[in-house]
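Engineer: I'll drop the sequence and a predicted model, then ask my questions.
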Amino acid sequence: MSKVFTLSQLTCALAALSLTSLAGASGLDRSGQPSEDFSASGTLAYVSAYHLSPDVSGVDVTGRKVDSLAEEYEGYGYGVKTDVNDKVSVGVFYDQPFGAAVSFEGDNLLTKTTNGQFMPTSADVSTDNFTGMLGLNLGANNNFKVYGGPVLQKIEGDVKLNGTALSILDGYTLNIAKNDAYGYMAGVAYVKPEIGLKAAITYRSEIDHDVNYAESMPIAGALGLTAAQTKEAELTTPKSVNIDFQTGLNATTLLTAKARWVPWSDFVIAPPLLNDNVVIANNSQPGAVRIDKANLLQYSDDAYMVEVGLGKRLTPALAVSGSIGWDSGAGNPVSPLGPTEGYYSVGLGAKYNVTPAWSVSAGAKYLMLGDADGVLAASGSKIGTFEDNDAYLFGMKLAYQAK
C-alpha cells in the first residue's frame, strides 16, 4: 500500500513544530491553543508532547545574580475528530494553554535564608482546556467550513514571594485551588485540498473563573492588618484569535503561516488580601503616592505572534519542515514571574508515514528570548534586569489521519 503524501497531508509535517512554537511565549502563554486541526477533513486523532528547556537569568538592582529562575516543563495535548457525513463533523481536543514555572535561586532580592532554610520566590500555574467541536461544511464542494463549540477550562496555582527587600510582601503565599469554568471557541475556514490551500481564523473567548484565593501575609499581621484569609474572587483568562494559512507551492512543497493575538493588557491576577493590605500599607505612609489597586500580576501590552514555515516531501513517506517566528511579548517591564519579552525563533521538523494513515512527527526549536526589566506589579518596584536568555523546545506527535 502506498505511503505517498498529498499536498493536503504535507501540513502534518509541521504539526510537531506548531505545538511547540508558542511554549514560553508572551504572558502565561504555553500551547498557543492550536487551531489548525479544527478544520481538518476526514478522521483525525493525535497525541503530542513537548519539553521546554529554558536558560533564564539576570541581575537584581543591587548587582547580585538571579540564576536558574525558569524551570523546565512538559506539555501535552490530544485530539480526535471525525466526519459524521460529508457536511457534519465532531471532535474533542485537549491542550494546556497557560502556565508558569519559575523558582529564583542564589543570593538576591527574591530569595532569603531563614533558620538555615533557603526560601526562594516561586510560582507554579497550570491550566487544562477541553474543547468540543461541531463543524459544518458549506458550498457545493464543501470548500467553506464553520466550526465551534464549548470549552471547559481548569486552572490552579501556587505562588510564594520571599525576600526581605519585598517589605510587606516578604513571606506572602497564594494558593488557587483547582477551579472549572466554561467558555467557547468559533471559527471559519476556506479549503481547497487539490492545491493544499487552507485559510482559517479561530476565536476563543475569555473565561471567567470564580476562584478561591487562599492567602497568607505574615508581615501584615505585625502591622495590624489581616494576615491570612480565603476569599472567592474573579480571575479571567484572556481571549485569543489564531489565524492559520497554508498553500502548496508545487507538488512536494507547502508554505504555511500562522498568527496569534492575545490581549494580555486586559489580564490581571488581583488576590483580595494582597490588594487590600498593600493599598492600606502604601497609603498610610507619609508622602506616598496614593494607590487604589495592587495586582500580583499584570501586563502592559497585547501580544502578537507570527510564524512562517515550509514543508518539503523528500520521499514518498518522509517530509521535513523549517520555520521562523517572532513574538512581540506583553510589554516591558515585565513580572519577575516571567521575565522575558517575546522571542525570535527558528525550528526544524520531520514527519514519517509509518503506514498510509499513521505518522510520527518530531520537531525542535530554538528561542532567542527578549531582554526585559522585572518589576513587582503590587509595589511598582524594580527587581532586576534579565538579558541574553534563550530556550530550547522539543516536540513529538503521533497521528492517525484518514479520509
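Structural biologist: Everything's here; your move. Residues are numbered from 1 along each chain as shown.
Engineer: When you work out contacts or count neighbours from here on, use the C-alpha atoms and nothing else.
Structural biologist: Noted.
Engineer: who's in contact with K112?
Structural biologist: By Cα atoms under 8 Å, 6 or more residues apart in numbering, the contact set of K112 is 118-120, 162-164.
Engineer: Of those residues, just the buried ones, PyMOL syntax please.
Structural biologist: PyMOL command restricting the contacts of K112 to the buried ones, with burial defined by 16 or more other Cα atoms under 10 Å:
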select buried, resi 119+120+162+163+164
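Engineer: now, which of the contacts of K112 lie within strands?
Structural biologist: Among those, the members found in strands (DSSP state E) are 118-120.
Engineer: mind giving me JSON lines with those and columns for distance to S21?
Structural biologist: Output for the ones in strands among the contacts of K112, formatted as JSON lines (distance: Cα to Cα, whole Å):
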{"residue": "F118", "distance to S21": "35"}
{"residue": "M119", "distance to S21": "33"}
{"residue": "P120", "distance to S21": "29"}
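Engineer: And the helices in this structure?
Structural biologist: 7-10, 15-20, 218-222, 272-283 (DSSP state H).
Engineer: which of those helices sits most buried?
Structural biologist: Highest mean neighbour count among the helices of the chain (mean count of other Cα atoms under 10 Å): helix 15-20, with a mean of 27.
Engineer: Can you name every helix or strand that it contacts?
Structural biologist: strand 43-55, strand 343-353, strand 358-369, strand 389-402 (3 or more Cα pairs under 8 Å, 6 or more residues apart in numbering; DSSP states H and E).
Engineer: Surely M368 is in contact with Y392?
Structural biologist: No. Applying Cα atoms under 8 Å as the test, M368 and Y392 come out as separate, 9.1 Å apart.
Engineer: Presented hereafter is structure B, for comparison with structure A:
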Amino acid sequence: MGANFNLKTLTVALAALSAASIASAAGLDRSGQDITAFLQDGTYAETVYTYLDADVSGYDNDYVGKDKNAYKQGNKIGDIAESYDFFRYGVKADINDTFSVGVLYDEPFGAAADYSGNNNFVAQGDRDAVIKNVTGNPAYSEAVIDTVVIPTLQAQLAPGNPQNLTDGQLKEAQANYIGVLTAKKAADAEELTKGEGTNVEVRTENITAILGMKFGENKNFQVYGGPVAQQVQADVKLRGLAYSAATGYTAHISSDQDYGWLAGVSYSKPEIALQAALTYRSEIDHTLPIFESYPAASIEKAGEIDITTPKSVNFDFQTGINPTTLATAKVRWVPWSDFAIVPPVYTDVSKAQYPEGLSLVSYDKDQWLVELGLAKRLTPALAVTGNIGWDSGAGNPVTSLGPIEGYYSAGLGAKYNLTDNWAISAGGKYLWFGDAKGQIPTKNVVSNFEDNDGFALGVKLSYQAKQNFN
C-alpha cells in the first residue's frame, strides 16, 4: 500500500475544526451533540468553550385582517438574540485493545431571545390597543365597553331572558361578555407589565457515559453505547400585542433530571486516516415542575409539564487525501416536527377557541445539518482547517421565540501542539441565517426577520497519550 497517512497527526488538524463546532439554528439545537472525543486514539481528554453572538432583527406585523399568513411591515424589532456561551467536556480511555470507556458533557439544546423597543412584542401599556386586538373590533375602547357593551350584554344575560333571545343569541351574548372581560384583564396585564419585552431562555445539560467494544481481524470495527442523564429548565414571558390575550403570560419550568441512551457503530482504517461513525441518541421524556401565570384568565398555578427532547442521528466521516491532508464530513438529523412544549394552563385556556389546545412552541419540519471540511497539517505541531456548512432549519414560518430558518456557514480553525500530549485549538465560524417569518401558536404571522447573521468562536484544550497493550 502507499504512504501511511498517520491517523494521529492528521487528527491534529481535524480537532482544530471542532473547537468552533456550534449548534444549528434549527429548533433548539446548540452543541450538535458531538461524540468525536470518544473516537480518539488512546487516552484522550478535552475541554471546549464556545461563544455565539448573533444579530437577529426584523419588523413586527402591521397587517389587520383575517388572513393568518398576511404580512405588512410594521415597527422595527431590534436584535433579539442574546449572546450565549457553553462548555463541552470529554474524557476517554482504553481498558485494553478491545474495550474503551468515556464520559461526555455538553449542553445540547437551548434558546435565548429577548425583545425590546417599540414593537408588538413589548408591553406598551396601551389598554385600548389591547382591547381592540383581543376583541377583534377596531371600534372598541375601554370607555365604550364599560359604558355601552358590558351594560348591553348584562341586560341580555339577565335572569329570565327578559329580551326573549334565542338559544343561539344567548350563547353569542355569553361569548361576547366573556370576550370583553378577557380583553379588560389582558389590558390590565399590559399596563402592569409596561416596558417588559417577550423573553425566553432554555438550557439543557447532558452527561453521557459510553462503553465501546472493538472487533474484527484488525479491530477496525467498534460498537458503543451507554446511558444519558439530562437536565432541562426554561423561562418564558409573552408580552405585547403580538400575543393578544396571552400578553402577560409567564412560565417558569424548574430543572429536573431524566434519562435516555446512546448507541453507535464506527469503522476505522488508520493507514489512510479513515474513520466513520454513526450515532443514535434516544429521545428523553421529562416530567418537570412548572409555575404559570395567565393574567387574562386570572390563573396562577403550579403543576407539571411533560417535555420530550428529540432523538437524533449523527454521521461523522473523515479520510486522508494525502499524508498531510484530511477531508471531513458531518451529517446530523433531528426530528423537530415531533417536538412541542405544551404548558397545561396555557393549553387549557386556548381550548376555549381551539378545541385541541395550542402548544407554546412547536416546529413544522425536521432539521438536517451538513458540514464539509478540509484539514491540513503544515508542520508536525501546527494544523489548519476550513469548512462550509448548511442547516435546513425547522420550517418557515417558525416560532417567534426563535425566528430563523437555518443557515449557511464558513469556518476556519487552527491547532498547535504544545507538547507531545497537550494541544490548544481555536476556531471561528461566520453564519448567514435564513430569512423567516415569526408566528405565534395560533399560526398567525406576527413578524418578519431578514438579512441576519452571526459568528461563533471556540477554544479547546486537549490531552492525548498513546496506550500500548502489547
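Structural biologist: Done, it's in. Values in this document were obtained by computation on a predicted structure and should not be read as measured data.
Engineer: ok so, going back, any chance of the helices and strands packed on helix 15-20 of the first structure in JSON lines with distance to N137 of the first structure and mean neighbour count as columns?
Structural biologist: JSON lines is the format used below for those (distance: least, Cα to Cα, whole Å; neighbours: other Cα atoms under 10 Å):
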{"stretch": "strand 43-55", "distance to N137 of the first structure": "14", "mean neighbour count": "19"}
{"stretch": "strand 343-353", "distance to N137 of the first structure": "28", "mean neighbour count": "22"}
{"stretch": "strand 358-369", "distance to N137 of the first structure": "25", "mean neighbour count": "22"}
{"stretch": "strand 389-402", "distance to N137 of the first structure": "17", "mean neighbour count": "20"}
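Engineer: Export the ones you listed as TSV, with columns for distance to S126 of the first structure.
Structural biologist: Shown next, in TSV, are those (distance: least, Cα to Cα, whole Å):
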stretch	distance to S126 of the first structure
strand 43-55	15
strand 343-353	22
strand 358-369	21
strand 389-402	18
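Engineer: of the ones you listed, which approaches K312 of the first structure most closely?
Structural biologist: Closest to K312 of the first structure of these is strand 343-353 (Cα to Cα; 9.3 Å).
Engineer: between the closest one and strand 358-369, what angle do the directions make?
Structural biologist: Orientation of strand 343-353 of the first structure against strand 358-369 (axes from the mean of the first three to the mean of the last three Cα atoms, to 10 degrees) gives an angle of 170 degrees.
Engineer: And the strand ranked longest in the second structure, what does it pack against?
Structural biologist: Scanning the second structure for the strand with the most residues, using DSSP E, yields strand 250-269. Identification of packing neighbours for strand 250-269 of the second structure by 3+ Cα pairs under 8 Å, 6+ apart yields strand 221-237, strand 274-281, strand 284-294.
Engineer: Save those strands as JSON lines, and put in distance to S362 of the second structure and mean neighbour count too.
Structural biologist: Formatted as JSON lines, these follow (distance: least, Cα to Cα, whole Å; neighbours: other Cα under 10 Å):
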{"stretch": "strand 221-237", "distance to S362 of the second structure": "14", "mean neighbour count": "19"}
{"stretch": "strand 274-281", "distance to S362 of the second structure": "20", "mean neighbour count": "19"}
{"stretch": "strand 284-294", "distance to S362 of the second structure": "16", "mean neighbour count": "19"}
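Engineer: Relative to G386 of the second structure, which of these is closest?
Structural biologist: Here strand 274-281 is closest among those (Cα to Cα), at 18.4 Å.
Engineer: Which positions in the first structure sit opposite that closest one in the alignment?
Structural biologist: Using TM-score structural alignment, strand 274-281 of the second structure lines up with residues 197-204 of the first structure.
Engineer: Tell me which residue of the first structure lines up with Q222 of the second structure.
Structural biologist: Using TM-score structural alignment, Q222 of the second structure lines up with K145 in the first structure.
Engineer: number of nearby residues for the closest residue in space to its match that isn't next to it in sequence?
Structural biologist: Nearest residue to K145 of the first structure, sequence neighbours excluded (Cα to Cα, 6 or more residues apart in numbering): N137, at 4.6 Å. Other residues lying near N137 of the first structure total 23 when counted by other Cα atoms under 10 Å.
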